[in-house]
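Student: Requesting a structural model of the entry that follows:
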Amino acid sequence: MAHLLGAEALQLEFPTRIIFDSVSLGVDEGDRIGVVGRNGDGKSSLLAMLAGRLEPNSGRVTVRRGVDVGVLDQGDTLDDADTVASAVVGDLPEHEWAGDPRVRDVTAGLLAGFDWHASISSLSGGQRRRVSLAKLLIGDHDVLMLDEPTNHLDVEAIAWLADHLKRRWSTTSGALLVVTHDRWFLDEVCTRTWEVHDRIVEPFDGGYAAYILQRVERDRMAASSEAKRQNLAKKELAWLRRGAPARTSKPQFRIDAANALIADVPEIRDPVALRSLAVSRLGKDVVDLLDASVTYPSTGSGADTAVLTDVEWRIAPGERTGILGVNGAGKSTLLGLVSGTVLPTGGRVKRGKTVKVATLTQRLDELEEHLDSPVRVVLERLRTTYTFGAGSKSQELTPGQLLERMGFTSPQLSTPVKDLSGGQKRRLQLLLVLLDQPNVLILDEPTNDLDTDMLAAIEDLLDSWPGTLLVVSHDRYFLERVTDQQYAILDGRLRHLPGGVDEYLRLRHRQQEQSAAGPSASVSAARASSLTGSELRTAQKEVSAIERRLAKLDALINAAHQSIAEHDQDDYEGVAALTGKVDELQIEVAGLEERWLELSELV
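Tutor: So this is what the prediction gives:
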């Protein structure tokens, strides 16, 4: 593979510290590199140096002649005076850009429904991010450098972006470098990982799951100095390995090694103990939404706006649920019904007597009164010791121990809250919410401003939190990691998603296809759902049969992956045959899942 760009002996110093010390690395055609590391360790600075936007103190960056590098900045660089059209396609006439397949693909994926004549100044943060991405992606770049591309994007847009980047070049051409805390995105797109830490850049093969495995192996050999970090990584590896089987399908993720490393790691959560403690704290009744509807009155002469319709949701003690839906679907309204800040206009909300709801919002309101106080003092005002965990695994922590568990160093404990970074403020905000001892916790986009290590630390803390947890997040990995089930708001109704985020994306795709087909398609779908008694029983039987077959296929695919991992890698024909078997099984799974969704719509 041809070399595209490289760096030799890069050194970068800021007035207070050294960021990089003699870093050398290269990017070749076909590379898909995820850049991870703690906030402040230099990920964005590394991209800026490689793109020629930041001059190192010493060393040099070389770019092969003719190579075009496209960069997506973490910040907003759009001109408010531009329109959407001028920002994305410039002065190109419509007949030129509309005839370009790439432009059509990008605009359909990111800008569907946008007013092309709208001013950039009138757009929301998420809309501006989509315009910035579209502007970059329609270009014919050899190397793309993306700094936090998933910021402000919803689950659908993130899935589209991942698919676009996988299709954009052949496997042996182009190159991608991406800085993101979105671990699902890293695993979906990247084939290599660079970890930025301690003034160096350490390379790993594979995406996020493979990186975690290799980091655990590295930490194990590095002895006890990394013991805390190692244990946390092992716990995350256990979830990756035992979770969605698709994550282990990449050949870089060595299943036999992973199984050996996590053999002594218990399940990440003890659901029985946590549920028992949740019941003792909450009682059997939490919050029941009974045919609840919310309609907002019109501000003008138009009709009232129905946001939620006939929602039936009985929230159980210890339930851990993720909520999905497009912006404006009604997620905040639904959470408002649960917390009591929104009253239903139809139906009713029944709340248990001992329920105490706390909400972690996207704002930092909880910190306003503490801005001038040192971090340690803020916690000591509330309580001298705190208990986390359930049953025999419960432990009592001092404020200092709790802060250390959340990644605060000793010097940072004396730092005034107003001087903390965005990620540090976010962690402190979560701690203050938890330490108020709620028994129902609502997290609204909790992953903002956090790096992957801090997300793992928060997930670890939530694993031992006994209570009912409701999460709204565009971070798919986080959502799947901390919740046990997912619901979606579709057309104002709450719908359970047995197939998780993948099912939600399929339903949204089908919804968009029906909208594009017009009213007749919706009418046909409604008619198709009217089954007679015998037809309904037949459909239910088929659903059950499909679910049994899917479980069997899942076991067969896992066994095939195990065989590939244990097979002699020099036996190319044998490996190819096993891989072909996996492909056949996965094709059957895809077909069955599609049929399952069709039947689920009917029954």
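Student: only C-alpha atoms for contact and neighbour calcs from this point on.
Tutor: Noted.
Student: From start to finish, how long is stretch 480-489 in a straight line?
Tutor: Stretch 480-489 has an end-to-end distance of 17 Å (Cα to Cα, to the nearest Å).
Student: Could you list the buried residues of it?
Tutor: 480-483, 485-489 (16 or more other Cα atoms under 10 Å).
Student: Repeat that for stretch 8-22.
Tutor: Buried residues in stretch 8-22 (16+ other Cα under 10 Å): 9-12, 19-21.
Student: Any chance of the buried residues of stretch 480-489 in a markdown table with secondary structure and distance to residue 45 as columns?
Tutor: Below are the buried residues of stretch 480-489 laid out as a markdown table (DSSP: H, G, I helix; E, B strand; the rest coil; distance: Cα to Cα, whole Å):
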| residue | secondary structure | distance to residue 45 |
| --- | --- | --- |
| 480 | helix | 31 |
| 481 | helix | 30 |
| 482 | helix | 31 |
| 483 | coil | 34 |
| 485 | strand | 38 |
| 486 | strand | 37 |
| 487 | strand | 39 |
| 488 | strand | 38 |
| 489 | strand | 39 |
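Student: For residue 308, state which of the residues you listed is nearest.
Tutor: residue 489 (8.4 Å; Cα to Cα).
Student: now the other sequence, so there's something to compare against:
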Amino acid sequence: MQLNLSHITYTYPGASEAAIANVSVTFPAGWTGIIGDNGCGKTTLALVTAGLIAPDTGTVTPKLFGAYCPQDSSIEPDNLMDFASDWSPEAIDARAKLEVDDSWLWDFSNLSGGQQKRVQIACALSRRPDVLIMDEPTNDLDAATRAMVAEALASFQGVGLLISHDRALLNRLVGQCLTFEDGRALMRPGGFDQVSAQTASERETALREKAAAKREAQRLHAEAVRRSEAASQSKARLSASKVAKGDSDTRERLGRAKVSGKDGIAGQASASFASRLQRAEERAGAIAVSKRYDSRISIYGGPASAKTVAHCEATVLHAGDFSLRVPELWVGPTDHIGLAGRNGTGKSTLVRHLLARVPETVRVAYVPQSASEAQREDALARLHAMDAANAGRVLGLVAGLNSDPDRLLDGADTSPGEMRKLILAEQLLGEPNLLVLDEPTNHLDLGSIEALEAMLAEYPGALILVSHDPLLVESACSLHWTIEPSAAGENAFELNVR
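Tutor: As a prediction, the model looks like this:
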């Protein structure tokens, strides 16, 4: 079994450029990774492959039954109610592999992001599709749940497409990767580490070759200028314009020199050299090097003047049958706090509770775990309403996060990763004293994560970082809050501070 895409092009309504253009690729049975920077067209290709959007040109053959699991965990699967009532072996197996509680299926909107993602994946697997497309399946998931998802997906026997920035998952599942590089889609063998190393090596080689070609063109240009000047001087010496009309001997001598002398050879060599220079410049221009951004973010914001930017009395937070015991909490003006815990243990609930107790004098920047469609539209509207100076600052931050700012200005097919960068950039523009980020690496490409990590480590104000990325937390935070099970009951948890 395999799936063939031939000359696929798709442009979103209102967009000035195609999201994907003339992509031809064959997906064999097994898992293929689809990797690339935010906004390069990965999700668009997935939607075309799944038959959810029709390409402007090109074909997808043969006609296979596909299932698509979207990036956004909050999107309810369209077969959720069927799955809730389905006790076939496939449905039972999907529930078991992802440890989906039956009660979750009747209360999807109130589940945590990680629980919603598990339900989404279980619903997709239960359909027994020929083609299974997973778009960032480990967003919102803790380490243990990521391992569970990896095992569940490894059992799939059809054509699998995995869009992910999760290096461990890609290395665990895929046998080849489709990479998006400067508008081109290239299939490369191997998992993420192998493909990433090959891509980086090719880019370094191209950079060296381009630099050498430019140096050669510059050398030839300098030599061409020298020879052109020599030829001009020769032409002036050989000119008969000032020779008397009756001086036939001098005119004959100059004519012989033009044809056979050093001066004539210099003129011919200059013309030949110009041709060599043109070829050298064409070679330098023909060497393509994949475009990258600076991947650095300017620091905005600073410590609050108050001794405390947030204070929470000891309490117990409740949500349904869930409870979280919280000790008295203080957040200082330069504290960097990492908040960790399994999915569904109340991290986002605690963040909202704490934010409600921040003094009005403290400027807060908050980027939630996921943004609604209305929030995304508001972010784009704010960008277009900004004056040139502030818009430039926001777009500069977006560029520092490894994305093309022009795509945000276009706005027609903004990816979730690009939108997350825009929301973060707009929040930073307010010069916050307290920065609160709930799973900030969701949807971000690897270059963006590295840039974010560097910025957070240097951020001078207070930081509360909710993340399942241990490297990010370790780099950015010196204080750690961890939610762990409590002896008070099955759905009881407590916050430990260290």
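Student: can you tell me which two in the buried residues of stretch 8-22 of the first structure are farthest apart?
Tutor: Top of the distance list for the buried residues of stretch 8-22 of the first structure (Cα to Cα): 9 and 19, 12.9 Å.
Student: ok, back up a step: out of the buried residues of stretch 8-22 of the first structure, which comes closest to residue 303 of the first structure?
Tutor: For these, the nearest to residue 303 of the first structure is residue 19 (57.5 Å; Cα to Cα).
Student: so the closest one sits in a strand?
Tutor: Yes: counting by DSSP: H, G, I helix; E, B strand; the rest coil, one finds residue 19 of the first structure located in a strand.
Student: Return the distance of it relative to residue 218 of the first structure.
Tutor: Counting by Cα to Cα - residue 19 of the first structure and residue 218 of the first structure are separated by 22 Å.
Student: swap in residue 47 of the first structure?
Tutor: 25 Å.
Student: So the two - more neighbours on which side?
Tutor: Neighbours per residue, other Cα atoms under 10 Å: of residue 47 of the first structure and residue 218, the larger number sits with residue 47, 21 against 13.
Student: what's that one in contact with, if anything?
Tutor: 145, 147, 177 (Cα atoms under 8 Å, 6 or more residues apart in numbering).
Student: Figure out the helix or strand that the first one lives in.
Tutor: By that I understand residue 145 of the first structure. strand 143-147 (DSSP states H and E).
Student: Could you list every helix and strand in contact with that strand?
Tutor: Where contact means 3 or more Cα pairs under 8 Å, 6 or more residues apart in numbering; DSSP states H and E, strand 143-147 of the first structure is packed against helix 43-50, strand 69-72, strand 175-179.
Student: by how many degrees do the helix or strand following it and strand 175-179 diverge?
Tutor: Remark: after strand 143-147 of the first structure, the chain's next helix or strand is helix 155-168, criterion DSSP H and E. Using axes from the mean of the first three to the mean of the last three Cα atoms, to 10 degrees, one finds that helix 155-168 of the first structure and strand 175-179 are set 150 degrees apart in direction.
Student: Check which helices and strands helix 155-168 of the first structure is in contact with.
Tutor: helix 101-110, helix 183-189.
Student: any chance of those in JSON lines, plus distance to residue 399 of the first structure and mean neighbour count?
Tutor: Formatted as JSON lines, those follow (distance: least, Cα to Cα, whole Å; neighbours: other Cα atoms under 10 Å):
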{"stretch": "helix 101-110", "distance to residue 399 of the first structure": "45", "mean neighbour count": "17"}
{"stretch": "helix 183-189", "distance to residue 399 of the first structure": "30", "mean neighbour count": "22"}
